[in-house]
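Engineer: need the 3D shape of this:
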Amino acid sequence: MARRDDEQADSLFDTQAEEAERANAPLAVRMRPRGLDEVVGQEHLLGPGTPLRQLVERDTAMSLLLWGPPGTGKTTLAYVVSQATRRRFVEISAVSDGIKQVRAAIDQAKTELGMRGRQTVMFVDEVHRFNKAQQDALLPAVENRWVSFIGATTENPFFSVISPLLSRSLLLTLEPLGDDQLRAVIRRALADERGLAGVTSLTGPAEDHLVRLAGGDARRALTYLEAASYVATAGEPIDVDILEKAVDRAAVRYDREGDQHYDVISAFIKSIRGSDVDAALHYLARMIEAGEDPRFIARRLIVHASEDVGMADPTALQTATAAAHAVEFVGLPEARINLAQAVIHLSLAPKSNAVVRAIGEASADVRRGLVGPVPAHLRDAHYKGAQKLDHGKGYKYAHDFPGGVAEQQYAPDVVAGQEYYHPTKHGMESRFSEVVERLRAVLRGTRQD
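Structural biologist: The predicted structure follows:
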């Protein structure tokens, strides 16, 4: 009887300790969803019939790799999976733990499985930080299903996770939360008993600013909200001023749907076009700090690279495209560096609008109806009966001629001799100016040796 009383006392003590630990936990931890239905966002992974939901509902042994930007719910999903399937949850950080901790966790999981029949979810955060030997140590547990392995990474797993572990895991890609989803997370934390329990509120402008600051990161949103709740006095709603004091970030007056959006991006592009690198960097920073979609900025840089730099520096397009890829692979805040590099390159590059003028003039002729028939010698001659129509007759194969260029008409008669591309003397385009002149002379038979 005394033993039973001791066990009940220990259980009560453990429960009280757990409640005290939860009460002192950060808001983002306290508001961690208790089931799949409470998870905000990631509908493509959690909808009816999706692989993840099927695995959870069928309580199947699984190995998952969760790939996505910070704050998209990787840790949350791992925790929810363990709760929904009633499995032990063991978290390992690849930043601070090594092979010793991994092997100890695997041994404990094997003991739990053998003695109690209880599965363990082993969550490895930042798994890409493990080297090859450390990732290899996970393979026996994954292969033999001693654990349900869930790895989280912000890096491309095809480059950062070893192939054997990648091939044994279901790869799930998480997306940044949208504005409406962030608002749902914030409002739930304000009202929920586990969160702020209605003791404070958030003004509309402050909520807008918090969403911008979060940048698709739910954990950041809740961290900032909690900090602001400490600054606000009892019963006082959290406004923009309080939020600015709490997170030391001034609100950038910027409406992604209003005039500021168009004015700032216009000034941004015109500053690059005008070669004012400092002004361009100012507007870039302004957009990033205001929470502008970095993919939108990257797309504008790609367009600008051809529209205003073009052949004066052909590498500008490569740099802009590389920055866009960096935004997709890395995400903010790190990708701001890649965007800044592209902005500096484009700002300092020699400028030419010859490319956009060329396609504009060609399109104008087409719209005016100057679309004559393709010259017979250029038409497709590979099908049966084409020769009877003289298709391909007289065509000169360019590689059979000196320099790989033959005197020959390529354009329809209605635009023969029309010149659309007018290269400038700026940067590398000055070289292309000479090339174009020589090529046109050969093609038209006007070259003078």
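
Engineer: contacts, neighbours, all on C-alpha from now
Structural biologist: Noted.

Engineer: quick check: closest non-adjacent residue to the residue nearest the centre of the chain.
Structural biologist: The chain has residue 328 as the residue nearest its centroid, 3.3 Å off, counting by Cα atoms, centre = their mean. Once its chain neighbours are removed from consideration, residue 328 has its nearest residue in residue 295; the separation is 7.7 Å (Cα to Cα, 6 or more residues apart in numbering).

Engineer: in the stretch 301-449 of the chain, which spans are helices?
Structural biologist: 315-329, 335-348, 354-367, 429-443 (DSSP state H, counting those that start in this stretch).

Engineer: nearest to residue 134, of those helices?
Structural biologist: Residue 134 lies closest to helix 315-329 among the helices of the stretch 301-449 of the chain, at 23.7 Å (Cα to Cα).

Engineer: please give the structure of this sequence too, so both can be compared:
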Amino acid sequence: MDIFEYQAKEAAKASMPLAEKMRPKHLDEFSGQKHVTGEGTLIRNAIEQDKIFSMILWGPPGCGKTTLARIIASETSSSFTQFSAVLSGVKDIRSVIQDAKNRLKLYGKKTILFVDEIHRFNKAQQDAFLYHVESGLITLIGATTENPSFEVISPLLSRCSVITLNALSSDEIAAILDRALQDSKNGLGDLGLIFNQDALSHIIRISDGDARMALSSLEIAASLIVTESNAIKKEIKKYITIEDVERAVQKKALIYDKSGEEHFNIISALHKSMRGSDPDAALYWLGRMLSAGEDPLYIARRLVRFASEDVGNADPGALRVTIDAMEAFRFLGRPEGELALAQAAVYLATAPKSNSIYAAYKNVKNAVKKKGALPVPLHIRNAPTQLMKNLGYGKGYKYAHNYKGAYTTQEYLPEKLKGSRFYVPSERGYEKKIKERLENWRQRKKT
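Structural biologist: Model prediction:
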């Protein structure tokens, strides 16, 4: 390499985004995803034994899909070729395949072909890989944010292992940002920047588990600070404030602490707005939580709980709606999946309300606590053996389906709880019908 090539290379490196400069080069530097890169895992063993298999890396943006693919190539004896599904067609695929053939023939070196956004390839483009993956000419590593079961053709999917990657945790994002601030060679270590805690928390929230977004936000904030401070020197410490981050990302930090008082205040506001049948307030508090970076699945779990606690059998369909909303979010992710949560919140707010199930179960727990383990009445005990039958197990049991309306008078509670009523249905929604049915059965018990 002559001096001009060296200078060009250094200039190109200097213009790289911070996220690219800080990209880990080795597996031990890789953040998160210990379930697939930790000791004894499939990928680590494959790297250590230099036996890489074709795989689809499925995960949200910024979780490390491209980085992991590059590490796999660099730590094995394979050549690495990166390919964009957005910019390439079948002709480009054929060219890559020919290069792989030449590389194997001339140098005996295998090719790892990394296809970013593989879900954007159509069937014909994916078919073009099929034979060469099967023959072993190329080891395919595809990356996708979409469910590969729906976006990758079955023949190709069956020849690849699907590796699921998760969004990075808050601690993992914090560690990545701290490393960027400390690294003088590739990061911002020469600038002497230090995070204020609220500024760090804001970047973590808005990045939503995306390391690329977090590093980009840090880079912009640092650039603004350097410009205003006339090229800070390392010995002069400068704090990155919440105001710096807000200007960098053009997004105001909402007062919200996932583990603090405001978190519980807002989830309480959402819960009480739905209980009070106010869909507008419910949507507002839901939006506040999502905008502040709350885990959408935490919110989904609260909606499921509300469906049983505050709607119950007044609208039995509410539970199904909330479960469906949670699954829809799992399938769509952010931001599209947020609409499913909004739909569920409005449904719950406008549904008829009843806490009868909640109250009944609370009364049952109190009864169990006070009365202890009461014996099961003999006539409703299971009697699989002759000895049990001789002891009176199951004797006198009335099989409900043998009676008119599949109902007959019979006691099912322990003797000490005989006549107890735990469940008292309301007059609202479907529970009104349940109440009428129960009153009918209880009248028949009296006669």
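
Engineer: I'd say the residue nearest to residue 328 of the first structure and residue 327 touch.
Structural biologist: Yes: the pair residue 295 of the first structure and residue 327 qualifies as a contact (Cα atoms under 8 Å) at a distance of 6.7 Å.

Engineer: quick one, which of the two is more surrounded?
Structural biologist: Counting neighbours by other Cα atoms under 10 Å for residue 295 of the first structure and for residue 327 shows that residue 327 has the greater number, 23 against 17.

Engineer: skipping adjacent residues, who's closest to the more buried one in space?
Structural biologist: Sequence neighbours aside, residue 335 is the residue nearest to residue 327 of the first structure in space, at 5.3 Å (criterion: Cα to Cα, 6+ apart).

Engineer: would you mind finding the match for the one you found in the second structure?
Structural biologist: Structural correspondence for residue 335 of the first structure with respect to the second structure (TM-score structural alignment): residue 337.

Engineer: quick one: that match from residue 152 of the second structure, how far?
Structural biologist: For residue 337 of the second structure, the distance to residue 152 of the second structure under the criterion Cα to Cα, to the nearest Å works out to 21 Å.

Engineer: which one's more surrounded, the two?
Structural biologist: The neighbour count for residue 337 of the second structure versus residue 152, taken as other Cα under 10 Å, is higher for residue 152 (22 against 18).

Engineer: so who does the aligned partner of that one in the first structure touch?
Structural biologist: Superposed on the first structure with TM-score structural alignment, residue 152 of the second structure falls opposite residue 161. Shown here is residue 161 of the first structure, whose contacts under the criterion Cα atoms under 8 Å, 6 or more residues apart in numbering are 127, 128, 135.

Engineer: for residue 71 of the first structure, same thing?
Structural biologist: The contact partners of residue 71 of the first structure, by Cα under 8 Å, 6+ apart, come to 176, 216, 217, 218, 219, 220.

Engineer: now flag whichever of the residues you listed is closest to residue 281 of the first structure.
Structural biologist: Within the set of those, residue 216 lies nearest residue 281 of the first structure; the separation is 22.7 Å, counting by Cα to Cα.

Engineer: just checking, that closest one touches residue 180?
Structural biologist: No: with contact defined as Cα under 8 Å, residue 216 of the first structure does not count as touching residue 180 (10.0 Å).
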